[in-house]
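Engineer: Give me a model of this one.
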Amino acid sequence: MSYRRLKGISARTWMSALVRMRLRQGASAAGLASDAVSDAVRGSDPVNGYQVLEQVVQLPVSTWRYRWDPPHVRHLGPMAQDWWKAFGVGENDRTICCTDANGVAIVAIQALHRELTELRNEVAALRARSSPAPHPRDPGAAAPQ
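Structural biologist: Just a heads-up that it's a prediction; the model follows:
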């Protein structure tokens, strides 16, 4: 582990791949970064975005604070136990990994985008089918005499 006085803490571990995390001075979990590169992972499996989206919709989300937080501090998110039950990703049912939370959010957004695109296409097709047939006579033309 290395410590830089003005830049925060940087921890690196070597296993079969590099796992690196950085927490900058004054940063919270938003300042945490982890490597997620293709040569550092194994067992990459596709994900059903619609299923993940349904799990997100069912996931209880609340505001809360840690026991050690001052009363004015609030956080927003699911409980780790509910997260684990819904997605089964991460290390355990006590923590939510930022990488997993980002992945779930991205997959759910992709599923919503696909649904929105499908609905737009369906609406366009329905509008095209239901639009009135053009009148045989141009309304701007003079009436026959």
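
Engineer: CA only for contacts and neighbour counts going forward, please
Structural biologist: Will do.

Engineer: Geometric centre of the chain: which residue is closest?
Structural biologist: Most central in the chain under Cα atoms, centre = their mean is residue 105, positioned 0.9 Å from the mean C-alpha point.

Engineer: Check the gap between that one and residue 98 for me.
Structural biologist: Per Cα to Cα, to the nearest Å, residue 105 is found 11 Å from residue 98.

Engineer: One more: residue 14?
Structural biologist: When residue 14 is compared with residue 98 (using Cα to Cα), they lie 20 Å apart.

Engineer: Please identify which of those two sits among more neighbours.
Structural biologist: Ranked by neighbour count (other Cα atoms under 10 Å), residue 14 and residue 98 place residue 98 first, with 15 against 8.

Engineer: Second chain to compare with the first, below:
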Amino acid sequence: MKEHVARAWMQALVRMRPRQGASAAGLASDAVSGAVHGSDPVNGYQVLEQVVQLPVSTWRYHWDPPHVRHLGPMAQDWWKAFGVGENDRTICCTDANGVAVVAIQALHRELTELRNEVAALRAQSPPAHHPSGPGAADPG
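Structural biologist: Next up is the predicted model:
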């Protein structure tokens, strides 16, 4: 069974033209300006929230040997969360990369905002002093 699937996959890759994204390393995205239409902005915070809620598990395909495990969401959950790609049976690597990049960007913005807030709070606070109440160490 495994050899049959691998052979069918290789035959499909051989039939692909380079513009469709076949490469020695696997599949690649041809998403470049001018080659796509309908490019819309994305709310990174909403995508990040969907990523946080996305069920992730380890699993193996029926044809994998017992020692092989994969890590990731199920395609049906992915489709429900993001609604991108062709169907609810596969997760396109372009979409997975896009979701990851957008979520990282949202986390970076959030981290930057928190760092700025902490810096502002520190600037407003008097310098920290040592405790002098009950239980404090005697300085002398």
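
Engineer: follow-up on the earlier one: what is the aligned counterpart of the residue nearest to the centre of the first structure in the second structure?
Structural biologist: In the superposition onto the second structure, residue 105 of the first structure corresponds to residue 100 when matched by TM-score structural alignment.

Engineer: so which strand or helix has that match?
Structural biologist: Assigned by DSSP states H and E, residue 100 of the second structure belongs to helix 93-124.

Engineer: Now that helix on the first structure. Mean distance?
Structural biologist: Once fitted to the first structure, helix 93-124 of the second structure is off its aligned match by 0.2 Å on average (mean Cα distance after the TM-score superposition for the first structure).

Engineer: mind listing what's buried in that helix?
Structural biologist: Within helix 93-124 of the second structure, the residues that qualify as buried are 94, 95, 99, 102, 103, 106, counting by 16 or more other Cα atoms under 10 Å.

Engineer: and residue 58 of the second structure, which of the three is it?
Structural biologist: strand (DSSP: H, G, I helix; E, B strand; the rest coil).

Engineer: any chance you could map the strands in the second structure?
Structural biologist: Here the second structure has its strands, by DSSP state E, at 22-23, 26-27, 57-59, 70-72.

Engineer: Mean neighbour count and distance to residue 86 of the second structure added to those strands, as CSV?
Structural biologist: Converted to CSV, these look like this (neighbours: other Cα atoms under 10 Å; distance: least, Cα to Cα, whole Å):
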stretch, mean neighbour count, distance to residue 86 of the second structure
strand 22-23, 16, 18
strand 26-27, 12, 16
strand 57-59, 12, 22
strand 70-72, 11, 18
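
Engineer: dump the residue contacts of the alignment partner in the second structure of residue 79 of the first structure.
Structural biologist: Aligned counterpart of residue 79 of the first structure in the second structure: residue 74 (TM-score structural alignment). By Cα atoms under 8 Å, 6 or more residues apart in numbering, the contact set of residue 74 of the second structure is 55, 56.

Engineer: neighbours around residue 6 of the second structure, how many?
Structural biologist: For residue 6 of the second structure, the count of nearby residues is 11 (other Cα under 10 Å).

Engineer: what's the spacing between it and residue 64 of the second structure?
Structural biologist: 11 Å.

Engineer: what's the answer for residue 126 of the second structure, then?
Structural biologist: Noted for residue 126 of the second structure: a distance of 61 Å to residue 64 of the second structure, by Cα to Cα.

Engineer: These two: which is more packed in?
Structural biologist: For residue 126 of the second structure versus residue 64, neighbours defined as other Cα under 10 Å are more numerous around residue 64 (13 against 8).
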